[in-house]
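1. Next come a sequence and a model predicted from it.
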Amino acid sequence: MVTAITQGIKISVETMYQDEYSNPANEHFMFAYRITIENLSDYSIQLMRRQWFIFDSNGTEREVEGEGVVGLQPIMEPGGSHTYVSGCHLSTDMGAMSGNYLMHRMIDNTDFTVDIPEFNLIVPYRLN
């Protein structure tokens, strides 16, 4: 698990290779990732946007951005958390992702950015 804290917001990431949805012969490797966002601050926050940077081991880079996460813009009270699962496909058996969330602090209507730590996406047989 990879973890980072930015401005009182803790991001934890776990990854899982999705063998049943992958097709290595066609350069299609599917990964799922579970992200837990914990509000360690003293203020209520809302996740507004996400921005991802996706890297294949062949040098291909992609950027994905948009509103919320999996169709939601969750509000997290102090001490609260939000967990979701999403996925990403790569054209190689190894890669990485990183990014950031745009958060909104509700008490003073301030927006701020929270880092999503870089995490590796690796097919299990590569770890042997």
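-> Sure, I can see it. Residues are numbered from 1 along each chain as shown.
2. all contacts plus neighbour counts: C-alpha atoms, from now on.
-> OK.
3. State the distance from the most far-flung residue of the chain relative to its centre to residue 93.
-> Distance to the chain centre peaks in the chain at residue 25, reaching 26.8 Å (criterion: Cα atoms, centre = their mean). With the distance defined as Cα to Cα, to the nearest Å, residue 25 ends up 11 Å from residue 93.
4. Likewise for residue 34?
-> 19 Å.
5. Comparing those two, which shows the higher neighbour count?
-> Remark: of residue 34 and residue 93, residue 93 carries more neighbours, 23 against 15, as counted by other Cα atoms under 10 Å.
6. Below is structure B, check it against A:
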Amino acid sequence: MYRAVTRRIEVTVEPNYLPERSSAENRQYFWSYTVVITNSGEETVKLRTRHWVITDASGRTQEVRGEGVVGEQPVLAPGERFEYTSGVPLPTASGFMAGRYQMETEAGEKFEIDVPPFSLDSPEGKRTLN
């Protein structure tokens, strides 16, 4: 599990390779990832936007920006958490993702929180050390 904390808001990510949705012959690899956002702060916050940077094993990057996550803009009161699962395809057998969420307090203050960088690994992915 990968973890980051910004302004007492914890984000954890658990990636999972999905061999049943992947095909090495077609250079299609697919992962799901489950994100849990926990508000340990004193203020109620709303998740407004997301920004992902997705990098494959060849170093190609793709940026994804949008409103909310999985069609929602969850509101988290102190002590509350929100969990969702999404997915990502890559043309290589490994890669990684990192990102940020824009949050907003009830008073209208906007700020960003980190999503921890996390590795997308498959059994076909070959790792080399230089």
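-> Perfect, I can see it now. Everything quoted here is computed from the prediction, not taken from an experiment.
7. gap between the residue farthest from the centre of the first structure and residue 67 of the first structure?
-> Distance from residue 25 of the first structure to residue 67 of the first structure, by Cα to Cα: 34 Å.
8. Could you do residue 56 of the first structure as well?
-> Relative to residue 67 of the first structure, and taking Cα to Cα, residue 56 of the first structure is found at 24 Å.
9. Tell me which of the two has more neighbours.
-> For residue 56 of the first structure and residue 67, the more surrounded residue by other Cα under 10 Å is residue 56, and the numbers stand at 18 against 15.
10. May I have the residues that are in contact with the residue nearest to the more buried one when sequence neighbours are not counted?
-> Distance criterion Cα to Cα, 6 or more residues apart in numbering; nearest residue to residue 56 of the first structure, sequence neighbours excluded, is residue 95 at 4.4 Å. For residue 95 of the first structure, the contact set (Cα atoms under 8 Å, 6 or more residues apart in numbering) comprises 54-57, 120-122.
11. Now the helix or strand containing residue 95 of the first structure on the second structure. Mean distance?
-> Using DSSP states H and E, residue 95 of the first structure maps to strand 94-105. Once the two models are superposed, strand 94-105 of the first structure sits on average 0.3 Å from its counterpart in the second structure (mean Cα distance after the TM-score superposition for the first structure).
12. on contacts alone, who are the packing partners of whatever helix or strand comes next after that strand?
-> Remark: after strand 94-105 of the first structure, the chain's next helix or strand is strand 110-122, criterion DSSP H and E. If contacts are counted by 3 or more Cα pairs under 8 Å, 6 or more residues apart in numbering; DSSP states H and E, strand 110-122 of the first structure sits against strand 2-6, strand 9-17, strand 94-105.
13. now the ones you listed in JSON lines, with distance to residue 48 of the first structure?
-> Output for those, formatted as JSON lines (distance: least, Cα to Cα, whole Å):
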{"stretch": "strand 2-6", "distance to residue 48 of the first structure": "16"}
{"stretch": "strand 9-17", "distance to residue 48 of the first structure": "14"}
{"stretch": "strand 94-105", "distance to residue 48 of the first structure": "6"}
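14. Out of those strands, which is closest to residue 116 of the first structure?
-> strand 94-105 (4.9 Å; Cα to Cα).
15. tell me the angle of the closest one relative to strand 9-17?
-> Between the axis of strand 94-105 of the first structure and that of strand 9-17 there is an angle of 150 degrees, by axes from the mean of the first three to the mean of the last three Cα atoms, to 10 degrees.
16. so how far is strand 94-105 of the first structure off the chain centroid?
-> On the basis of Cα atoms, centre = their mean, to the nearest Å, strand 94-105 of the first structure sits 5 Å off its chain's mean C-alpha point.
17. what does stretch 103-118 of the first structure give?
-> With Cα atoms, centre = their mean, you get 15 Å for stretch 103-118 of the first structure.
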